[in-house]
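**Q** coords please:
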Amino acid sequence: QKGIQWNITMGLYWIRPYCFISLDSRSRWYMENPKNMPEEFIHRVLPWPPTVPAAERYLEICDSCREMLENEQYTYHSFPELSRAAWIESERENQRQKDHSDSSRIPETSPSDQPTENPEKPAQLSGAAHTRWTAPIVQALKELGGSGTPAQVRERIIENEHLTQEEISARRGKTQVNKFENEVAFARQDLVNGGYLDNSVHGIWTLTDAGKEAEITAQMAADLFRITASISRNNRKKRDILADGEDHSIHYWFYAPGKDASHWENFYREGIIAIGWGEVGDLRAFSCKEEIRERLQEVFGETYSYKNAAHALWQFANEMKSQDVIFVKKGMRTVVGRGVVESEYQYDENREDGFNHIRRVRWTGKGNWEFSGLPLMKTLTDITSYTGQLNQLRELVENEEEQAEEEKTVFYEPYTVEDFLREVYMDEDTYEMAAEILKEKKNVILQGPPGVGKTFIAKRLAYSLMGVRDPKRVRMVQFHQSYSYEDFVMGYRPTDTGFAIRKGAFYNFCKDAEVDSENDYFFIIDEINRGNISRIFGELFMLIENDKRGIQLELLYTGEKFAVPENVYLIGTMNTADRSLALLDFALRRRFSFIDLEPGFDTEGFRKYLEEIGDARFDRLIDRVIRLNEAIREDPSLGEGFCIGHGYFGGLLNWSGDGRTLERIVKYELIPLLKEYWPDEPQTVKEWSRQLEGAIAIH
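**A** Reported below is the predicted structural model:
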């Protein structure tokens, strides 16, 4: 079967772990090292064949390895122990390479670290060109009395540094931005982040008390740049306990390599994608889109808002991920290529074409395909949710280009029950019950009040049953009143010449699962009760039953015989506090099992979360919410389905302790919810509002 290759040895290992060895890429890499295996074994086995060996050769390798394991020299004495050792060491090596890559670009530092002024400390200088101007900015502002306009600061620097006209007027990039002004502005941002400069007044740079006393050295300038980069990284690492912060889902992007694909041939040859506006500098130094937008206006002028440009730059640096798929466009109606992202964001300051923001790409297709979908004019567009256009692109490009190409093996991070219990505020008994029901019934609905993490739990439940975070085997859609059979299964969609059949999300997912029958696939339907179930599922409503899997029915539009595979599992989510929805169709209830999710305030995980935050006001607020939930349960017009979930209070591990965050949660999230719960009882709303606000007051 296409794409299996060495994975067949993994399958044998899973079936008989003490008889067969897994020769996945990690194990092969580990076994090549003389520190890990005897030289006699290495000489006998290596080099590895380019493809999976024949059965006889594989069994010889198993026997040779089994003999080696009898040697007391090694800590592993079975195939599972060897596999585990290979996994651990490969992860360490991956981290070492990542750390080396990070340090070669921007060394790690904590935002709270202060730039060193110790001359005896070994220098760890930055290669960033703009740090040359950090000290001159401070000196210029001191001479200007502590504050000045950007133009005044630049004039004083020119005078103090005796800059030549050539240095002052040098330009770079396709937009020919002034290099001196550009680098001074970037150094200014480092000083702001380091607490030496205040730019809260537009157009005025002012030294803080720390800035007035500082004597900036080259080492301090390098440290300030590291602080800027670290602030950006830490902001991106903050994640809500309900938000899928480590989203491993593959996204699909429509991308333009310059106007009319002018850079396409170069980028294809180099194995990269790149976007312009390189003059703004390394995007890892910005903590939000607004900072990028302001920087764009600073560099290119304030004639335009640059909202779209800032959005594209932010997505390119922060939202695009390795293994995402790129469709390359020329104009608005032609697709010229397809590729898979293979690296994190990089800033190449040596490029002279202005396209300094790059990612490495493995190109999988090149040609000319006419695309009749909705024209997309932006440089970069995430089209993952544009299911109709995405399916059309797949049919145009992937079916033609990927048939002949051997699928590249991707190893995903393992995900265990322990990982689930650590991330999800649920006890082990509840998890085991939910997993058992899903495996047996094949269709479950996770229902509960707002904020209990239904969608988050659905994904984690799938990962835990798969044993890995494999995004290709998990797909999520959201039902709504306009969602239809045509979106879900198939239907006619308009084209330039008329109408054509387009396959829907569930149809494509089932076809993927059908050819990979050894693995489980999980289809998540968010807000399942918001859609017209009978209209969406159509004739598939019967086929999703656990005892009807594999039975074929004729599809409405094409007459094709179709079955829902045995290895497809459906997980729906439903908000029990949504009064606007009617009761669920009885036919749906018969085909799904329902699992109630409750607020996790009493779980061990949430108690640890409280301890990590360690704030008395937060503790009091949680205590009040627990009491509030008791009142909601006892109210005959509400009940358990309306309790307030723990998700309202997630993502506070990096909280600075200011009261505004808690005030925002209470004033703009909880109190409006209470008004919705008790629209005819203003006194009840007032009393609970008083208690919640009192909990976060400073005592």
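**Q** contacts, neighbours, all on C-alpha from now
**A** Noted.
**Q** ends of stretch 483-490, how far apart?
**A** For stretch 483-490, the first-to-last residue distance is 12 Å (C-alpha to C-alpha, to the nearest Å).
**Q** Skip the chain neighbours and tell me the closest residue to Trp87.
**A** Computed as C-alpha to C-alpha, 6 or more residues apart in numbering, the closest residue to Trp87 that is not its neighbour in sequence is Arg26, at 6.4 Å.
**Q** got the contact list for that neighbour?
**A** For Arg26, the contacting residues are Ala86, Trp87, Ser90, by C-alpha atoms under 8 Å, 6 or more residues apart in numbering.
**Q** Can you turn the buried part of those into a ChimeraX selection?
**A** A single ChimeraX command is used to select the members of the contacts of Arg26 judged buried by 16 or more other C-alpha atoms under 10 Å:
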select :86,90
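**Q** Would you mind measuring from the residue nearest to Trp87 to Arg295?
**A** For Arg26 relative to Arg295 (C-alpha to C-alpha), the value is 43 Å.
**Q** Gln478 too?
**A** Relative to Arg295, Gln478 is positioned 36 Å away (C-alpha to C-alpha).
**Q** out of these two, which sits in the busier spot?
**A** For the pair Gln478 and Arg295, the greater number of neighbours falls to Arg295 (22 against 15), based on other C-alpha atoms under 10 Å.
**Q** Name the residues of the helix or strand encompassing that one that are buried.
**A** Using DSSP states H and E, Arg295 falls within helix 289-300. Buried residues in helix 289-300, counted by 16+ other C-alpha under 10 Å: Lys289, Ile292, Arg293, Glu294, Arg295, Leu296, Val299, Phe300.
**Q** if you skip the residues just before and after it, what's nearest to the third one?
**A** What sits nearest to Arg293 in space, not counting adjacent residues and going by C-alpha to C-alpha, 6+ apart, is Ala310, at 5.1 Å.
**Q** Here is a second sequence; please produce its structure as well for comparison:
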Amino acid sequence: MEGIKTYWFLSAKFSGGLDQTERFIKDGIWENGYENKFLNVVRSIAVGEKVAIKSTYNLKNNLPFNNKGQPVSVMEIKAIGTVTKNHQDGKLLEIDWQKTNLNKKWYFYTNLSSIWSVKDDFPLSKQLIDFTFYDKPQDLDYFRNAPYWKSRYGDEDDYFQYDDNIDNDDVNQQLIAKQSYNLVDLIKEGCFVDEQLISKMISSLNRRKNIILQGPPGTGKTWLAKRLANIIVGYKNSNNIKSIQFHPGMSYEDFIRGYRPSSEGKLVLIDGPFLEMVNKARNDSQSNYVIVIEEINRGNPAQILGEMLTLLEADKRTPSEALELTYRREHENGIFIPNNLYVIGTMNLADRSLAMVDFALRRRFAFFNLSPNFDEGWLNYMIEKTKLSRQTLEKIKNALNDLNQYITDERMLGSAFTIGHSYLTHDNVIPDALSWYTDIIDSEIKPLLEEYWFDDKNKLETALNKLVLNDL
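**A** Now for the predicted structure:
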């Protein structure tokens, strides 16, 4: 992106060895201490770009703010300089070290990686760059009260205030930061899944990293998947979340990496959305990232995921388990999925055209079933939002429960084909209950039932009669 600058934060200590800061400064260099890692990244560092030697660790005592007894991630800035020559061997940079023995401490927004590229297009990054290279102080209150750290270090009151004089990008990022999101927010939004089950989903995500929500149509799988992603990330409307829908035409080349034509008419190797998220997560270890895969069984998951199917396992998410990809880049020494990237899939059990999910995929995901839920929670939500009477909503609830029991008892269908509560959930005032209800039945539910019983008009008529309500 034009105008965006890259700054580099580099370690001077590799694989438990000695700190090389003094040697680097004395010799006017920085050297990659690994034989087969980061070679391509080092080659990409341009002459004229600014670099800093950093050391990342945790501190618990003698901090310049109240850390409430919690350990805090610290990045100590030791020296800053400018690249004067890149030897293009993936190992050696010549550096004009301009300031040394700095020992400045930066808190919260840190990275353990030996090489961290930071762009000046994001408010948190801008503060880090200004602190490191331009001697501006860190706004510690801002970081303490940002969503990722607020629960551990933040104030009781809402910290973020908005300045009309800053540009729109900054305003948007602050708005994103303000909209923190947790389980309480999910319940308030109108989730009719048992809170205990949602807690299990979150726990499973934290432990296994990958889950699939499966159930009949209209049970809110996509809605819940995106809000679980919000919880994992910590806030809503986040660039840390990407949604993709699988389909029969999707391939490994679309999702992971493959060759595609460029504007010059040449074939170029392009990373797909999954590898883009892998790289984002690896370069931002302090944040969580989530990819939501809708209709995960509508394509061929094993073929689309390829090597990633193995790498998804929680105990394979380390550099030592890295695998070479089908389409390997020059100087690339394998790919692994970082621990801070989560995968949430959804699966519609009622679509007979979908491929069965193989056992390899099932071993790597935890599965959770969602069912139609016209319960007391649904009633109370609808009463509050739509202003319909309890009596009216009870009639609708009873009609749908009656229909769903009929579908469940049908030998050729079963519970996977029941009608979910999403069809009849609304969040605005409904002035005419009968018109609203009739429209949904005629335009959304009736066509579905006609597919179920396309060859049996008697059963279709019986099912439709269960939904007839003339006195709402």
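**Q** rewinding a little: start and end residues in the second structure for the helix holding Arg295 of the first structure, please.
**A** Helix 289-300 of the first structure corresponds to no residues in the second structure, going by TM-score structural alignment.
**Q** which helices and strands does that helix pack with?
**A** Helix 289-300 of the first structure sits against helix 307-314, with contacts defined as 3 or more C-alpha pairs under 8 Å, 6 or more residues apart in numbering; DSSP states H and E.
**Q** Report the buried residues of the helix it packs on.
**A** Buried positions in helix 307-314 of the first structure, judged by neighbour count with 16+ other C-alpha under 10 Å: Ala309, Ala310, His311, Ala312, Leu313, Trp314.
**Q** what's the following helix or strand after it?
**A** Scanning forward in sequence from helix 307-314 of the first structure by DSSP H and E, the next helix or strand is strand 325-330.
**Q** what's downstream of that next one, the next helix or strand?
**A** Downstream of strand 325-330 of the first structure, the first helix or strand assigned by DSSP H and E is strand 334-341.
**Q** after that next one, next one along is what?
**A** The first helix or strand that comes after strand 334-341 of the first structure along the chain, using DSSP H and E, is strand 346-347.
**Q** which bit of the second structure covers that following strand?
**A** No residues of the second structure are matched to strand 346-347 of the first structure when aligned by TM-score structural alignment.
**Q** what angle do the following helix or strand past that strand and helix 307-314 make?
**A** Elements were assigned by DSSP H and E; along the chain past strand 346-347 of the first structure, the next helix or strand is strand 357-370. Per axes from the mean of the first three to the mean of the last three C-alpha atoms, to 10 degrees, the angle that strand 357-370 of the first structure makes with helix 307-314 is 110 degrees.
**Q** Could you identify the longest helix within the first structure?
**A** helix 79-105 (DSSP state H).
**Q** Pull the distance from that helix to the chain's centre.
**A** 21 Å (C-alpha atoms, centre = their mean, to the nearest Å).
**Q** now for it, which elements pack on it?
**A** For helix 79-105 of the first structure, the packing partners by 3+ C-alpha pairs under 8 Å, 6+ apart come out as helix 25-31.
**Q** For the helix it packs on, buried residues please.
**A** For helix 25-31 of the first structure, a neighbour-count test (16+ other C-alpha under 10 Å) marks Ser25, Arg26, Ser27, Tyr30, Met31 as buried.
**Q** quick revisit: ok, the buried residues of helix 289-300 of the first structure vs Glu413 of the first structure, which is closest?
**A** Distance to Glu413 of the first structure across these (C-alpha to C-alpha) is lowest for Lys289, with 29.8 Å.
**Q** Tell me how far the closest one lies from Leu313 of the first structure.
**A** On the measure of C-alpha to C-alpha, Lys289 of the first structure and Leu313 of the first structure end up 8 Å apart.
**Q** Also Glu676 of the first structure?
**A** Plainly put, Glu676 of the first structure is 39 Å away from Leu313 of the first structure if you go by C-alpha to C-alpha.
**Q** can you check Asn234 of the first structure too?
**A** Taken as C-alpha to C-alpha, the span from Asn234 of the first structure to Leu313 of the first structure is 18 Å.
**Q** Kindly confirm my reading that Gln98 of the second structure is in a helix.
**A** No. In this structure, Gln98 of the second structure is strand, not part of a helix, as judged by DSSP: H, G, I helix; E, B strand; the rest coil.
**Q** Much appreciated, bye for now.
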